[in-house]
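> next one to model:
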Amino acid sequence: MRSDIVVVGAGGHAKVCIELLRSMGESIACCVGGSDSPDLCLDVPVLRGDEHLVSLRAKGHFRLFVAIGSNRLRERLGTICVGHGYQLVNAISPHAIISPSAKLGRGVAVMAGVVINAESVIEDLAIINTGATVDHDCRVGQAVHIAPQCALAGNVTIGNLSFLGVGCKVIPEIQIGEHVTVGAGGVVICHIGSGATVVGVPTRVLNS
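Below you'll find the predicted structure:
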């Protein structure tokens, strides 16, 4: 079995995640990208086409990280890779502060400057991006993306596949549903139902 990590994705997000993994002392085997991917992602060779996931698994690779920014695609590829027998690993910056009572799922990215406080839960394939803060008792659902410099106050719940744009703020006790998009700089002071897109200070619904 091979201990080096296969990275799915070959774009800018993958570059950041490769550096996170290396900062943890991990070795990267290769990236698996699309037909239009470059030959290299940083200095890592890129194999074009998802069919390489099967052949790499047959060669003994079993550790994998999905470095895709799109929530839906990241979740879909994560499910496919687990079905092929891969184990999803986490990419966590040594410059993040994570409470010992917080719980992280699999395939999670935690970037530099992040703070995750007591008894928060970060579910599988979530991204907590650069400088974001997640206060106590929050629950961040599967394949959620919390963009750079967001701030979640205590007891906030974010449903699966939701996206909070750069610099969003969420006051305590707020529940945000699944498949929600909060525009950059939004300030959330009311619960948001699933499927909504909201923007502004405070946020207002554009569609639902």
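> going by C-alpha atoms from here, please, whenever you check contacts or count neighbours.
Will do.
> would you mark the buried spots in stretch 36-52?
Residues 37, 41-42, 44-48, 50 are the ones in stretch 36-52 that count as buried (16 or more other C-alpha atoms under 10 Å).
> what residues does it touch?
Under the contact criterion C-alpha atoms under 8 Å, 6 or more residues apart in numbering, stretch 36-52 has outside partners 10-11, 14-15, 28-35.
> grab the most central residue of the protein for me.
I127 (2.2 Å; C-alpha atoms, centre = their mean).
> count the neighbours of V82 for me.
Number of residues near V82 (other C-alpha atoms under 10 Å) recorded here: 14.
> looking at this, it is in a strand?
No: using DSSP: H, G, I helix; E, B strand; the rest coil, the assignment for V82 is helix, not a strand.
> what's the closest non-adjacent residue to it?
The shortest distance from V82 to any non-neighbouring residue, by C-alpha to C-alpha, 6 or more residues apart in numbering, is to L88 (7.3 Å).
> following up with a second sequence; could you model it the same way so I can compare the two?
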Amino acid sequence: MKKKLVIYGVGKFAEYVGYVFENDTDYKVISYCIEDEFLKQNSFCNKPLTSFENLNDEFPPDEFSIFIAVGNNKIRERLYNRATELGYNFPSYISTKSSHWENLIIGKNVFIDEGCVLQPFISISDNTILFTSQIGHHTRIGKHTLISGSKTGGNVEIGDHCYLGLNASIKQNVEIASGTIIGMGCIIEKNVLESSVFTHKGTTKRNLDANQISRLFLK
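Next comes the predicted model:
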């Protein structure tokens, strides 16, 4: 009998997550959920759509698990923390079509898609997403991080709340401090300070606010 799962989200990523959990795991998606301010309909992907605020009443944590399918690291962290407070368990997803070794260590609410190639001795902390990335041996990846189409050498350390974009490359033995954003096509060859931002035009001022960061990557 399949285990029962609720997915937070109503975007393309949530649809993708629902599809792979139903077709590549022992979980069955029972419902999707979203916060009240975004609740504009009562169904999503032919499943019920319910209020996240009322989730505990409709889908109690002793019967249902939840997966937070949100790309934004800060929002995903907030929802993950709230669901943790409510007592929910979080499954992680490792695609059976990905390449990885048995000594891979992962936390909760981790997503590893079918395009990932992971060498031995890798650890990935809670609430982190990997899309189509190649990760070198002995690499450690922190919490609430998103890595999309990137590549690392061996023995790389990536902190919490980081974002690595398409075709970004990290040299072996490099430390990427927490809060770092590395944009599409960037090559990082030395240790990175906390909250640094890199674009194809070079290093950008550290400690940018969310709106400034959005303007950099949405032009």
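> so what does the residue nearest to the centre of structure 1 match up with in structure 2?
I127 of structure 1 maps onto I129 of structure 2 when the alignment is built from TM-score structural alignment.
> structure 2: helices as residue ranges?
Listed in chain order, the helices found in structure 2 under DSSP state H are 12-24, 55-58, 73-85, 210-217.
> dump the ones you listed to CSV, plus distance to T199 of structure 2.
Listed next are those as CSV, based on distance: least, C-alpha to C-alpha, whole Å:
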stretch, distance to T199 of structure 2
helix 12-24, 24
helix 55-58, 39
helix 73-85, 18
helix 210-217, 8
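> follow-up on the earlier one: just give me the match in structure 2 for the residue nearest to V82 of structure 1.
Aligned counterpart of L88 of structure 1 in structure 2: F90 (TM-score structural alignment).
> elements contacting the strand ranked longest in structure 2?
Using DSSP state E, we find that the single longest strand of structure 2 is strand 27-34. For strand 27-34 of structure 2, the packing partners by 3 or more C-alpha pairs under 8 Å, 6 or more residues apart in numbering; DSSP states H and E come out as strand 3-8, helix 12-24, strand 47-51.
> mind redoing it with 10 Å?
strand 3-8, helix 12-24, strand 43-44, strand 47-51, helix 55-58, strand 65-68 (3 or more C-alpha pairs under 10 Å, 6 or more residues apart in numbering; DSSP states H and E).
> centre of the chain to it, how far?
18 Å (C-alpha atoms, centre = their mean, to the nearest Å).
> check the mean deviation of that strand from structure 1.
When structure 1 is superposed, strand 27-34 of structure 2 averages 0.8 Å from its matched positions, counting by mean C-alpha distance after the TM-score superposition for structure 1.
> where in structure 1 does that strand align, residue-wise?
The aligned range for strand 27-34 of structure 2 is 26-33, by TM-score structural alignment.
> show me what counts as buried in that stretch.
In stretch 26-33 of structure 1, counting by 16+ other C-alpha under 10 Å, buried: 28-33.
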